[in-house]
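Chemist: Prediction below, plus the sequence it came from.
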Amino acid sequence: MSPRDQGLWRIFRLPLLIGVVSLIGLVGALLGDGLWDGLGAALLAGGLALATAAWARQRSGTRKT
């Protein structure tokens, strides 16, 4: 399936999700203390996990449609 066959939302939904999760994690960790530090670290790690999973899926050639 070529990029022309995919809609704009299908192309950018995962990068957008990673960006939003990372931004919430950064703001929470910078502005809050205690629980917010842990939550921010978890969200940043979640963004990294999403990016790694997407990269691994792209490298293996299997994509969800």
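Modeler: Yep, it's here.

Chemist: From here on, just use CA atoms for contacts and neighbour counts.
Modeler: Noted.

Chemist: show me the contacts for the residue nearest the centre of the chain.
Modeler: For the chain, residue 18 is the residue whose C-alpha lies nearest the centre (CA atoms, centre = their mean; 2.1 Å). Counting by CA atoms under 8 Å, 6 or more residues apart in numbering, residue 18 touches 47, 48, 50, 51.

Chemist: right, and out of these, which lies closest to residue 11?
Modeler: Among the contacts of residue 18, residue 51 lies closest to residue 11 (CA to CA), at 13.9 Å.

Chemist: and here's the other structure:
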Amino acid sequence: MSQTPFFKMFVYVTACYAVYLAFEVVQFWMAGQLLFAAVWAVFVVGLASTIGRAFKTRQEVRR
């Protein structure tokens, strides 16, 4: 995978968001709203896989 500035920025933003999400999940856990946290996690995973697929296809097109 090429280390383009866009990719580095994407990784940085993803890492920051993951930390933020971890804090949110802990808060949800404390509040007892695990169902909502689970729905959120499924949504985020779906979004990440969609972005990953789009990124992969874009790299294949570039080749």
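Modeler: Structure received. Fair warning: this is a prediction, and the values are worked out from it, not measured in the lab.

Chemist: what about residue 44 of structure 1, how many neighbours?
Modeler: By other CA atoms under 10 Å, the residues close to residue 44 of structure 1 number 21.

Chemist: so how far is the strand or helix carrying it from its chain's centroid?
Modeler: Here residue 44 of structure 1, judged by DSSP states H and E, is contained in helix 35-60. Averaging C-alpha positions (CA atoms, centre = their mean, to the nearest Å) puts helix 35-60 of structure 1 6 Å from its chain's average.

Chemist: How about stretch 51-65 of structure 1?
Modeler: Remark: stretch 51-65 of structure 1 is offset 13 Å from the chain centroid, using CA atoms, centre = their mean.

Chemist: outside of that stretch, which residues touch it?
Modeler: 15, 18.

Chemist: How about it, which residues are buried there?
Modeler: Across stretch 51-65 of structure 1, burial judged by 16 or more other CA atoms under 10 Å covers residue 51.

Chemist: Stretch 21-37 of structure 2 now?
Modeler: 21, 25, 28, 37.
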